[in-house]
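Q: following is a predicted model, sequence given first.
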Amino acid sequence: METTVRTRLVEVVVPVHNEQRALRASVARLQTYLAGTFPYGFRITIADNASTDDTWQIARELAAELPNVRAVHLDAKGRGRALRRVWSESDADVVSYMDVDLSTDLDAFLPLVAPLLSGHSDLAIGTRLARDSRVVRGPKREFISRSYNLLLRGLMGARFSDAQCGFKAARAEIVQALLPAVEDEEWFFDTELLLLAERHGLRIHEVPVDWVDDPDSRVDILRTALDDLRGLARVARRTLWGAARLPVPARVRQAELPKGMAHQLPRFAVVGVVSTLAYLALFSLLRQAAPAQAANAVALLVTAVANTAANRRFTFGVTGSAGAMRHQFEGLIAFLVGLALTSGGLWLLPAGVSHGVELVAVIVANALATLARFLLLRVWVFNPRRRAGR
């Protein structure tokens, strides 16, 4: 009988918090799959972060029962914290992780790590947004996922398609060099790591995956979305002011913002903050006498006109009255995009929610509308080549 010589080691981390229901079956299934099909050496590490149920006890039992399975315990909660702990101490060639519910088809695991073991790529991610991916999930999670990744592409210039799929891997030497600069310890950890990798010119490989949503998922979608928005603001600020280079391979280069964007983004952000505050105040005032959709439309229209005028003058440096009406008309295209996003966010809310929940929904949707507005204003309405041609 021929035996496979396994000369490389891949560490698979399964971060868990209060997962006593799914842990045993998932880890047993993962271990059986890798032992039977994976052509490289592997180690499964169950990373329990501050579980309060029987998760840690089950993890220790699995480590004692199954070969190539171990368990580590952290006293503090956080998926990013668990991954940082295991990845930073790993002696494997490639480190990876997957969600405990195994929502992603395991047949995608070898295509995920193979380019890393060959040296072709530095990091690899599963993507649910590729044309070849087969995904089963509800409309709310679909809307939030696509909106978040659109925000990443437009605001941060990200080229990867799916930041939050729980199916990622990286060369250990690369991720261990990047980890000191990653600040987040929870759900934004993935996004921050990928943005940092792109800023250093590292190669990110994407694998289309088949993915089935876990109906028992206990992720607080709203809280996670708000935490991600705060994380994006922090990373954007750090990118604008510059950040120290990390000791990654010398073949990579520092990524730069497109010409002109370094001074346009802060000014647009200031105008955007003022516009958002005015929008929220007007929405709250109108909401006392009108339905949510009507209050949203009126508040967005008024602030969109003021926003276009302010960005025309302060962000893109266009003075004088020439073209002002055309700019306002074209700015209404961005208004319609914003109206669709905010109306869609309100539509997704269940009936009878509180006014506070409505406000949070329109804040998230308005952030996406702001991104669309900046892109339209920069590349179309106030494009200097277009003005020069006229």
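A: Sure, I can see it.
Q: from here on, just use CA atoms for contacts and neighbour counts.
A: Noted.
Q: just give the closest residue to the residue nearest the centre of the chain, not the sequence neighbours.
A: For the chain, residue 163 is the residue whose C-alpha lies nearest the centre (Cα atoms, centre = their mean; 3.9 Å). The shortest distance from residue 163 to any non-neighbouring residue, by Cα to Cα, 6 or more residues apart in numbering, is to residue 191 (5.4 Å).
Q: and here's the other structure:
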Amino acid sequence: MEVDLKYILFISSALLCSILLAVCILLISVSKPYPVIIRSKKEKCFIDPKSGESIAFPSINGKSTLHLSVIIPAYNEETRLVPMLDECIEFLENRTKDSSFKYEIIVVSDGSTDGTVSVASKYCERLGVEKFRILELECNRGKGGAVRLGMQSARGAMLLFADADGATKFADLIKLESSLTELLERDYLKEPEITADKLAISVGSRAHLQNEAVAKRSMFRTILMYGFHAFVWLFAVRGVKDTQCGFKLLTREAARICFESLHVERWAFDAELLYIAKYLNIPITEIAVNWTEIEGSKLIPIWSWVQMGRDLFLIWLRYQIGAWKIVPVKKN
């Protein structure tokens, strides 16, 4: 019996190793080391609703020409987008009244099939294309893909991506800005050109609300939540309690570098983004923000967490075996 047990354990271990080796070989053979970013001719331009002219988006590789770019990924968000944009625009417009502050909002319609583009176009007509632009993707890329293309089309010294649901109060941007000002010892509102070239990321966090969330969740969903956090800690990012909050502020250079290497275009892209930042030693601050759950989420609680857990493991594995690589930072 003892011999049989050892034999079974040996065979099982050998089988598991063989499967893992086969998976690694498969991942290396089908993966490209660096992301291939495909963007159609239409997706490289935005429409000026007043003239009907198609105008090419700028590139993040160029110099910044304004203080802040706000990137809003939107997939079928015609209902939730309106209150979010109203709050966002009111905050930003108030800031322009007594200063030289310049901003832009880029709504990235991620292959929406509802009235998302129509809703965004009304704001574009009112504010003009210097302040509001629409990047209309021809097919659904996923949230990460939409954010990446929005970031790579931005003009700001600082780049913020914010979810279209408005779950985070936009005024909390001040908290993220303050943390980066303290970290960089530079205020981008006063020195946008200098700050744009620095490396730093500030992430909004809901970690302080975790106890309240646990009280409202079932035991099963709570276990899944803690399991996902364990996966994040084990395979992606340590030191950041909430990687998934859709409210992150990046310097222009940090955004350029990180999104250049980003492979994941779906829900787990936040974790890979911060994994890349940690690998490149880009400073990250985590700031508590006000957050309210808004109805209409595209996430399916249990299934989405399982998918993201799988993606986190595959992200880690691909980087470990060299199937994916991170573009090295060029030193000036």
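A: Here it is on my side, so go on. Predicted model, so just to flag it, every value in this text is computed and none were measured.
Q: sorry, back to before: quick one: map the residue nearest to residue 163 of the first structure onto the second structure.
A: With TM-score structural alignment as the criterion, residue 191 of the first structure lines up with residue 271 in the second structure.
Q: how distant is the helix or strand that match falls within from the center of its chain?
A: Per DSSP states H and E: residue 271 of the second structure is located in helix 269-279. Mean-position distance between helix 269-279 of the second structure and its chain equals 10 Å (Cα atoms, centre = their mean, to the nearest Å).
Q: that helix against the first structure, how far on average?
A: With mean Cα distance after the TM-score superposition for the first structure, helix 269-279 of the second structure departs from the first structure by a mean of 0.9 Å once superposed.
Q: and the next element down the chain from that helix?
A: Using DSSP H and E, the helix or strand that directly follows helix 269-279 of the second structure along the chain is strand 284-288.
Q: mean distance of that following strand to its aligned residues in the first structure, please.
A: Compared with the first structure after the fit, strand 284-288 of the second structure shows a mean deviation of 0.7 Å (mean Cα distance after the TM-score superposition for the first structure).
Q: show me what that strand is packed against.
A: For strand 284-288 of the second structure, the packing partners by 3 or more Cα pairs under 8 Å, 6 or more residues apart in numbering; DSSP states H and E come out as helix 173-184, strand 201-205.
Q: quick one: name whatever helix or strand follows the first one.
A: Right, the one you point to is helix 173-184 of the second structure. Next along the chain from helix 173-184 of the second structure, counting by DSSP H and E, comes helix 192-196.
Q: swap in the last one?
A: Toward the C-terminus, strand 201-205 of the second structure is succeeded by helix 210-216 as the next helix or strand (DSSP H and E).
Q: elements contacting that following helix?
A: Applying 3+ Cα pairs under 8 Å, 6+ apart, we find helix 210-216 of the second structure packed against no helix or strand.
Q: just to revisit the earlier point, aligned to the residue nearest to the centre of the first structure, what sits in the second structure?
A: Using TM-score structural alignment, residue 163 of the first structure pairs with residue 243 in the second structure.
Q: for its match, list the residues it contacts.
A: Shown in contact with residue 243 of the second structure (Cα atoms under 8 Å, 6 or more residues apart in numbering): 203, 205, 270, 271, 274.
Q: what about the residue nearest to residue 163 of the first structure, how many neighbours?
A: Residue 191 of the first structure: 23 surrounding residues under other Cα atoms under 10 Å.
Q: does it touch residue 162 like I think?
A: No: with contact defined as Cα atoms under 8 Å, residue 191 of the first structure does not reach residue 162; the gap is 9.1 Å.
Q: now the helices for the second structure?
A: Applying DSSP state H to the second structure gives helices spanning 2-30, 81-97, 116-127, 143-151, 173-184, 192-196, 210-216, 219-235, 252-261, 269-279, 301-321.
Q: can you say which of the ones you listed is packed in most?
A: Comparing the helices of the second structure by mean neighbour count (mean count of other Cα atoms under 10 Å), helix 143-151 ranks first with a mean of 25.
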